[in-house]
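J.: no FASTA, just this:
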C-alpha cells in the first residue's frame, strides 16, 4: 500500500509542475513587439480584430517582470514595464535612496525573447507564449 501511495504522489507532482500553453490565441494576432522609451519597456500586441467580451487579458510576463495589460484601442494592448531610477555617484552616500532589487519567484522560465500572456476565457485562466519577440524602434 505504501508503494502505491508513493507512485500516486510522484504522478501528481509530475503532472502539476508542467505548464501548458495555448497553441493558438482565440483572436488572430497580427503583430507583437517591444519598444524601449527611457526607463520603460512597452510590450505591444496588435490583434487582427476586436477583442471579444469573453476574453479578458490579465498579465504579461516578460524578462523576469510581470505587468497588467492595458487596452490602447479595440485591437491594440500594451504592458509597460518600468525600471526604477537609480542614483549612481562616485560618493556612495549619494546613492542612499536606491532600493535594492527584490528577487521574485517567476512563474515561467522564459528566454529573453519570449513572453507569456495570461488571459481568462469563459472563466478559465489560460496562457499563451510569444516566441521570437523583437524590438522595434520607437520612431
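T.: Cool, got the structure. Bear in mind the structure is a predicted one, so any value in this text is a computation, not a measurement.
J.: only C-alpha atoms from now on, for both contacts and neighbour counts.
T.: OK.
J.: for stretch 108-122, which positions count as buried?
T.: 110, 114-119 (16 or more other Cα atoms under 10 Å).
J.: show me these that map onto strands.
T.: Per DSSP state E, strands hold the following members of these: 115-119.
J.: I'd like those laid out as a markdown table, including distance to residue 129.
T.: Listed next are those as a markdown table, based on distance: Cα to Cα, whole Å:
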| residue | distance to residue 129 |
| --- | --- |
| 115 | 6 |
| 116 | 4 |
| 117 | 6 |
| 118 | 9 |
| 119 | 11 |
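J.: helix, strand, or coil at the residue nearest the centre of the chain?
T.: The residue lying closest to the centre of the chain (Cα atoms, centre = their mean) is residue 61, at 1.2 Å. Put simply, residue 61 is strand when judged by DSSP: H, G, I helix; E, B strand; the rest coil.
J.: is it true that it touches residue 67?
T.: Yes. In terms of Cα atoms under 8 Å, residue 61 counts as a neighbour of residue 67; the distance is 6.8 Å.
J.: please compare the first structure with the one that follows:
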C-alpha cells in the first residue's frame, strides 16, 4: 500500500512540474493591433517590419520574433512611431578575406539558426511578447515581401 501511495505521489509531482514548464500556448488574441507586417532584403540579410496601430505600452512589451528559421529581438524604430524592426543577419554582406586575421576583424558572421517553438510557414512569424510579466507567443500571418 505504501508503494502505491509513493508511486501516485511521484507521478503527481512529475505531472505538476512538467505542466509548469510547458506553458507555451499560442495566444488567440493579438497583444496589439497590427498593420500589414512585411520584410525586405538588404545587403546584410532580412529586415522584418511590424507596424503597430495601437498597443498598451504599460501592459505589453514586444520582445522578439521567430522568422525564416531564426530569432531576433524586436526594436522600436527611432524614425517612425509605432514601428518595430527585427534584423536577421544572413552573412551576405561584404566580407574582408585576408591572410592577416586583423584585417578580417570587422566581419560579422551570419546569424545562427534557431527553431521556432511552433511550426510556421514562410509567410508567418512567431511574436514573443511579455504581458503582465508573463512570456507569451502569437502567430503573425500573411507577411509579405516588399522591395
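T.: The structure has been received and is ready for your questions. Everything quoted here is computed from the prediction, not taken from an experiment.
J.: what's the TM-score once they're superposed?
T.: For this chain pair, the superposition-based TM-score is 0.70 by TM-score structural alignment, normalised by the length of structure 1; 132 aligned residues with a Cα RMSD of 3.4 Å.
J.: re the thing from before, what does the residue nearest to the centre of structure 1 align to in structure 2?
T.: Under the alignment (TM-score structural alignment), residue 61 of structure 1 maps onto residue 66 of structure 2.
J.: state the distance from the closest residue to residue 136 of structure 1 other than its chain neighbours to residue 78 of structure 1.
T.: Nearest residue to residue 136 of structure 1 in three dimensions, chain neighbours excluded: residue 35, at 5.5 Å (Cα to Cα, 6 or more residues apart in numbering). Counting by Cα to Cα, to the nearest Å, the separation of residue 35 of structure 1 from residue 78 of structure 1 is 10 Å.
J.: what do these two both touch?
T.: When Cα atoms under 8 Å, 6 or more residues apart in numbering defines a contact, the residues bordering residue 35 of structure 1 and residue 78 alike are 42-43.
J.: for the residue nearest to the centre of structure 1, which residues are in contact?
T.: Residue 61 of structure 1 neighbours (Cα under 8 Å, 6+ apart): 67, 108, 115-117.
J.: which ones are touching the closest residue to the match of residue 61 of structure 1 other than its chain neighbours?
T.: Ranked by Cα to Cα, 6+ apart and with sequence neighbours excluded, the top spatial neighbour of residue 66 of structure 2 is residue 126, at 5.0 Å. Residues in contact with residue 126 of structure 2, defined by Cα under 8 Å, 6+ apart, are 65-67, 116, 118, 120, 137-140.
J.: do residue 83 of structure 2 as well
T.: Residue 83 of structure 2 neighbours (Cα under 8 Å, 6+ apart): 49-52, 76-77.
J.: at 10 Å instead, please
T.: Neighbouring residues of residue 83 of structure 2 by Cα atoms under 10 Å, 6 or more residues apart in numbering: 34-35, 37, 49-53, 74-77.
J.: residue in structure 1 matching it?
T.: Using TM-score structural alignment, residue 83 of structure 2 lines up with residue 76 in structure 1.
J.: how close does the strand ranked longest in structure 2 sit to structure 1?
T.: Ranked by number of residues, the top strand in structure 2 under DSSP E is strand 45-55. When structure 1 is overlaid, strand 45-55 of structure 2 sits 1.6 Å from its aligned residues on average, using mean Cα distance after the TM-score superposition for structure 1.
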